[in-house]
Structures are given as C-alpha cells and as structure tokens.
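Enquirer: Sequence plus predicted model, see below.
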Amino acid sequence: MGVRITYLCVILCTSCNGIGIGIDLARYPIDSPTSDEYLQMVNRARRSLAETGCASFPGFLTAEATAEAASEAAAKSPSAFVTDSTHNAWQLPDDDPARPPDDVRNVRMRTRVASTAYDELDEGGALKRLYQYDEFVQFVGAVTSQPRLYRLADPLGACSINVFRPGWHHAWHFDESEFTTTLSLQQAERGGEFEFTPPLRRSQAELAEPAVARILNERSPYRVSCVVADAGGDATAPPVTTAPFAPGTLQIFAGRYSLHHVKRVADDATRERLVAVMCFATEPGKVNSAEVQQMFWGREIDRLHVSPMSMRANRLVRSVFLMLLMISVATVVTAEEAAAEPVPEAKSEAAGEAAAAEASPAAEASPEPELPPLDCKTHELLEKVDTWSIDCVAMWLANLGFPELRTAFTGNKMDGVALKSLTMEKLAEDYGVSEEDQRKKIYYNLKDVLRKDNAAGNTNHYSQMFFWLLPLLGIYKYLTLRYEKQIEKAMKKYKKWQDARNPPAPVEIKTFDDGTNEWTRGLNRDVNLGPKKTKAEKDEEKKAKKIKTPKAE
C-alpha cells in the first residue's frame, strides 16, 4: 500500500486562445501550426525577411484588440520616460579616439522618444496577453527560423511602448536583439514613418561602416566620413524601404542586421505615434545592456531584481499564497501501487434490456477477449518520457481518454523514445485517429510533457522533495517574520530558564599578598589610578596644589 499526500492549492490563471487575445485567426491561423495555411504564411514571411530584412502582417490584430491596446498605450503615455540623448548607429557607449570626430563610428545622432516599460503595463492587458501567448512566440520563432525562441527576461524592455510626439524621431541605428517584433497601435497624421535597409551585416561584431556612412550622408542631416575602406567598392547607398504600418500591423524585422530609423513626426501633428516593441532571444535569460536600459527607461534593473512596485506586488502575491496554503486541505489518498482497473459506465435498465435482447447467441458464446493488465506503475509516468515503457505509453493514452488506441500503439512497440517523434500526420495515417480535435489533444499533451522534460525533467525525485519542502519553508519564513518579537522574547525566557536550571560555576577571584585582587587591579589599571594612596599622601598633594595656584587679587 502506498500513501500519497496531495496538497490542494488554488491557482488563479487566465486561459485564452488567439481569439481571446484578439488575433485575426481567420487571416493568420497561428494556432494551427500543422495546417497548410500556416506553413505557407511562414514561408512567405521567411522569404521577405531574408530578402528585405522585414516581414509585415497587416491586420494581425482585430480592430477591437488594437483599440484596447492603443487605449492602454495612450493612458500610459503621459508618464512614459522621455529619452533625449545622442548615440551612434551601433549604440556603443564610447567613441574611438583613434578616429576623427566626424567619423561614422564617432558621430552621435539625436534621438527623442518616450517609452513605457514592460513592468508598467497592465497585467492582463492586451499587450501582455499577446506577448505571453505561447503560440505567438512559436510563430515569431518559425518566421525567424529559430528552433527555440524565448521571451526577453528584461523587466523593462521585454515588451515596451514607444511614444513619438510632434517633432520627435529615432535616429538611424541597429538593435541589440537579433530580431525585433513591433505592433503599430496609432499613427501620427504626418511623419513618423519607419524606414529600414536590407541586412547590412551578418553578426553583431561586424559594423558595416561604409554602408552606414552612405545611408547617413544621403538620408540624415549628418555628414560623416569613414576611415574604413569598402571591400565591395560600391559607392551607392543601400536601398531604403518604408514599411506599411497601419494600426494593428505586426512587423518582424532583423533589427541587429538591418539599419533602421523612425522619421520625425510633424510639428503640427495632433496624434502621437504609438508602437509596441516586443523582444525575444534565442537563449533564455537575456536582458538589455545597462546603457540601453538607462537610455530608454531611466533606470537599470537586472532580471533578478524588481522595482519597488513589483516588490510590493510580489509581497502581496506571497501573502496570498501563504494564506491559501494555510487553509489548503491535505488529503491522504491510500491506493494500490498498481493502476486501478477503469470502472465501466453504468447503463440504464432499459438500455441493458435492449442490449440483451439484441445480443446474438454467437456473441454470448465467444465474448471479446479481455486485455491483460498494463505492467506500469502510476509513479513511472512521473519520470522522463525516455524511460517510459510500451505499457506506460498505453497507460498515458488511457489517462488522456483514448484506451482504444492501446492495441495500435503496443502493436507498433511505441515506447517513450518512439513517442517523442510522434506527429499529427502519424496519428492520422498510422493509428487511425481521424478527428483533428483528438489528434490535437494527444499531440499538444505530448508537447507539454516534453516541454517539462526539457525545462527541468518531468519529475525528478529531488525536485519533488524540494516542492514538498517548499510550502513548509514558506510557512516557517512567514511565521518568523510575523512573530519576530514574540520569538525573541520566548528565546530570552528560554535562556533564563536554562541559566536557572544549570547555573554557571562561581568564579574564583585570585587574591594577592598586598590585599588586592585581580578585579581591583584590573579596575585600577583601566581607569589609570595606580595603587591606592594613603591619607598623608593625599594631604601633601592638596598642599602642593595650593602653593602652585595663586589666589586671585
């Protein structure tokens, strides 16, 4: 008999699909990554990104979702941090003293833009819903040909809103992130167009200075020189493209490789240019540099640190979690180690009689053979998929609600290693799962299990032990903080009780021949009094003081 303790905790979460987020799925079916429409859309975007450095998706968000996001951006605009600074095209912090001041490497251009940081956006707002939508991240990764894409761990620049007011612009530059995803929310009446070049470099270390110099000389008010010779010998500037950027348009461009800028918004414009900037990385834990954070948001926050507002929110979340944990129910479930046989559904009496009347004598004579029990323990499904046996795969399918697939999967000797290569096409062709909803349920549940394996192992025994101890550690920390003074008083009482129970041994004081002891000698030494003086010596000192001090006339 095994005993399992299950903690019933309350988790508040928002489950949403692309429609709830506001994506036009009829035009951009990003929730169906195996469909032909999705693959064709991704292939077109990849070609555009490789040829021009940009892939645009007009009307990606519905009009309602765009209006919601624009309303949030406009409400946050007055408190956005204003950047009015200069930078070179590569946003490098220091100039090169070996080059002349007008060299393209040293010329610093002015940028004026306001930005609302990611930690200032509304939780559950349209922009955070979109940025946290897993299918959206997978879609951006597919367009950029990245096998795995991660959200930026920067609490400021992961998803921000750029605000361009009349007379403001963003000078020509390269981005630090490899690819940048933007979403147009509101356009100014005139000005504020987004212009970009084809990819000019292949890595962040490559500067492509001659091409950048030609762009600045032709399409900016700055005149620069370039001490680096152009290896290609082409004296013409690279072509520049203006992106169509109506509200609701999603745009993915190679910001690290394509030079780009936002033109000056007209001085007489009455509307601000509002655009959301969503950043991703090919490695987890990436953040913007301290220079970029300070430039665009006026503060520096590492991914492991949070702002005071976030700290208060975290404390509130921890308090709620601890309160829910204190009132949670610990249910002890005793069960056999082996998997229990499924309980057949009860049939009505009429249905049973009808079935008995229709049953033929031949069927009664040859009942359907009963399948042998599965040789898989319940806890084995908590291990990594690679360790699953054929029977464990069959048990996993039965838990999903597909016990009828047991024969097909066991016949093909489908164990955990083979299960990892299962696709929706194989489910339809090799295993006869004709309905698309059923194929999606099996396929995406498998992806969830594999995602947990890749993150930290499906259920490592040590991680299980850690998560069992985590609530106890939380309770201990809460109680120590809540009753700190009471605990301190109790510890003092306990110490007094221990002293009374086990009193210290008396200290033997050493006495000397002159009648003094080590205590008085130590006291005299500390106050610098020396040995005790006699009454005659004290009278002589008083007489000497009277002689030295004349009386005032």
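Expert: Structure's in. What do you need? If you're wondering where the values come from, they're calculated on a predicted model, not measured in any experiment. Numbering: from 1, shown residues only.

Enquirer: going forward, measure contacts between C-alpha atoms and count neighbours the same way
Expert: Noted.

Enquirer: Arg151 is in contact with Ala158, isn't it?
Expert: Yes: between Arg151 and Ala158 there is a contact under C-alpha atoms under 8 Å: 6.9 Å.

Enquirer: Identify the contacts common to the two.
Expert: Shared contacts of Arg151 and Ala158 (C-alpha atoms under 8 Å, 6 or more residues apart in numbering): Cys279, Phe280.

Enquirer: any idea whether Glu51 is helix, strand or coil?
Expert: Here Glu51 is recorded as helix under DSSP: H, G, I helix; E, B strand; the rest coil.

Enquirer: Now Phe136: which helix or strand?
Expert: Taking DSSP states H and E as the criterion, the element that holds Phe136 is helix 134-143.

Enquirer: what packs against that helix?
Expert: Packing contacts for helix 134-143, counted by 3 or more C-alpha pairs under 8 Å, 6 or more residues apart in numbering; DSSP states H and E, involve helix 36-52.

Enquirer: what's the following helix or strand after the helix it packs on?
Expert: Going down the chain from helix 36-52, the next helix or strand is strand 54-57, by DSSP H and E.

Enquirer: Comparison target below:
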Amino acid sequence: MPEQMTDFDLGSLVDLDRYPIHARGSQAYADTVRLARKGLGTEECAYLPDFARPEAVARMQEEAESLIPKAVYFSQQHNPYFSKVPENPGPRDPRAILGRKNNGLVPGEAFPRDGLIWNLCRHPAVKDFVEDCMASGPLHFYEDPYGCLNVSVQRAGEQFAWHFDTNEFTVSIQLQKPEAGGVFEFAPNIRTPENECYDDVAAVLEGDRSKVIPLDLRPGDMQLFKGRYSVHRVTEVEGDTPRLIALLAYARAPGMYATPERSQQIWGMVHPKQIEAAARHQRADNLTD
C-alpha cells in the first residue's frame, strides 16, 4: 500500500484559497484545473506560482538541506535525445551537439514519512489535481522505493543541458532558488510526432532565443510540464546556495516499481522490493524499459 498520511493538514502546506485542490468538484477547483490545462495545451507547461505556503516552504527547505548528504550524484554528456551520435552527422545535426547533465537526486526512501516534503508530494489531493490537469486517465502513486519521490540537487557549476523527455510529463515543486542561474528554459512544441524539426532544435542549441521561454521558478512554485516535444534545460547554477526542487512521480498502473536492471543503471543499487515486484511480474506492459 502507498505510504502517505491522508490526515495531514493540507491547508498548512498549500494555499487552498488560491488553489482549492481540497474541493474537487467545486467550481473554484474546476476553474483552477481549466487554467492549468490551458497552459499545458498552448505551451506544454502549467505554472502555479506560490502553490505551497511560505511557512511550509521554509520548513521543506530545511528538510531538503538535511537530506543532501543522501543524494546520489550523476554526471554525463548527452545530446538532446540521450541517443548515440550518428556516424556521419550533418553540419547542424542536433544529435551531434552534446551538453552536460550533472546533479544529485535524493532517493525516495530517504524522506521521513512524517516530513513535509513527503506529505505534500504524496498527498492524494495533489495526485488527484495533477490527474485532472493532465486529463489523460487515472494516475497512481509510483511505488518504487528510490523513484517514488526525489529532490534534485544542483550545486555551483551544475546544469541540465538541452534535452527532450521520454516520459509523458513531469511535476515539480521548487524548494530553494540558487543565488544565480538554475533557470528552467523551454522551447514549446519545437518538434511533432511526425517531424523531428532538427533545424529548429539545432538553432536553439546554437543560441537562438526566439522560441525560448525562461521560467525562473521561485520557492513554492509548482510546475506541470510536458517535455516530449518541447526541448528544455536548466541553466548552470551559480553561488553557494544549491537549487533544490522536488520531483513528484506517478504511474499509469498501481503497484509499479522499476526493474532491478533499471534501478542498477540509474541508482547503482537494487532494492529488495524491486526484486519482489519483478518476481510478481508487476508491470503494466512488456516493454524492455
């Protein structure tokens, strides 16, 4: 069963006057969902400023800071597609333009179950709200012990270069803003399912800002983003204050875990629950991963 505290005081975490996610079915709730869907429909991004209350954000910052030593760090060069560079790329082939991703991720099992980050990000009302905003079918909490909830940690000099997502959407809540840099930037709908639009993607990678939208998230802001067709990045962080952002995780089927092989690849470790789930064949599909 999911580990969440359904009796947690949601009003102490979320500005329910502005975002009445506790009142599913009300007109105010419907209006909030409609605005989020509008952003997702036009720019693939819904921006909800000051979603979390300032007092809760301050406490979540402290909690996240205390968890930084438990983060697993990653560093890799990649093209926007996380694919191999073609053997004979053209002069402006974006598949041959490499950037760098380096950041840390606090694994889900590190979060105290009575802490604010866990109880906000795993609250059923938040999940239901995201489900209604995305309007693409039921969502369930992702149960993987490492991937169920993460905080991304980016320190001075760290970034996430231009890329597309393989997943359907991402949901995040900014917890801490760095002194400079760490800005989320995206070029919405720059490719389509039928056309990679390599020239347009290459232009962005080469510095063309005409299609780029910067979104300088503040602590407490929530973002719903569809990055499959919108190339995006996080600019290099500057200063001593790390960029901290909570990454919420959902699945299309209940009881979903990463495979042991995928977990080893991402985290460098395997959890017994992943092995148990693999033995039970708890997968929503038969894909390799």
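Expert: Yep, it's here. It should be emphasised that the depicted structure is a prediction, and the values quoted were computed from it without experimental measurement.

Enquirer: rewinding a little: which residues outside the helix holding Phe136 of structure 1 are in contact with it?
Expert: By C-alpha under 8 Å, 6+ apart, the list of residues contacting helix 134-143 of structure 1 reads 30-31, 42-43, 45-46, 130-131, 147-151, 252.

Enquirer: Mind checking which of the residues you listed are in helices?
Expert: Of these, the ones assigned to helices by DSSP state H are Val42, Asn43, Ala45, Arg46, Leu130, Tyr131.

Enquirer: For ChimeraX, write the selection for the buried entries among those.
Expert: Selection of buried members from these for ChimeraX, criterion 16 or more other C-alpha atoms under 10 Å:
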select :42,45,46,130,131
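
Enquirer: nearest to Gly248 of structure 1, of the ones in helices among the contacts of helix 134-143 of structure 1?
Expert: Leu130 (12.3 Å; C-alpha to C-alpha).

Enquirer: Just give the nearest non-adjacent residue to the closest one, would you?
Expert: In space, and not counting its chain neighbours, Leu130 of structure 1 is closest to Ile21: 6.1 Å by C-alpha to C-alpha, 6 or more residues apart in numbering.

Enquirer: Surely the one you found touches Lys128?
Expert: No: the criterion here is C-alpha under 8 Å, and Ile21 of structure 1 misses it with Lys128 at 9.5 Å.

Enquirer: and the gap between Asn106 of structure 1 and Glu64 of structure 1?
Expert: 45 Å (C-alpha to C-alpha, to the nearest Å).

Enquirer: Then Pro58 of structure 1?
Expert: As judged by C-alpha to C-alpha, Pro58 of structure 1 and Glu64 of structure 1 stand 15 Å apart.

Enquirer: for Glu72 of structure 1, same thing?
Expert: Counting by C-alpha to C-alpha - Glu72 of structure 1 and Glu64 of structure 1 are separated by 13 Å.

Enquirer: same check, this time on Glu537 of structure 1
Expert: 103 Å.

Enquirer: Between the two, which is the more surrounded one?
Expert: Neighbour comparison, Glu537 of structure 1 and Glu64: the larger count goes to Glu64, with 12 against 9 (by other C-alpha atoms under 10 Å).

Enquirer: So what does that one match up with in structure 2?
Expert: Aligned by TM-score structural alignment, Glu64 of structure 1 pairs with Glu55 of structure 2.

Enquirer: where does its match land in three-state SS?
Expert: Under three-state DSSP, the three-state class of Glu55 of structure 2 is helix.

Enquirer: That one: what's it in contact with?
Expert: Leu13.
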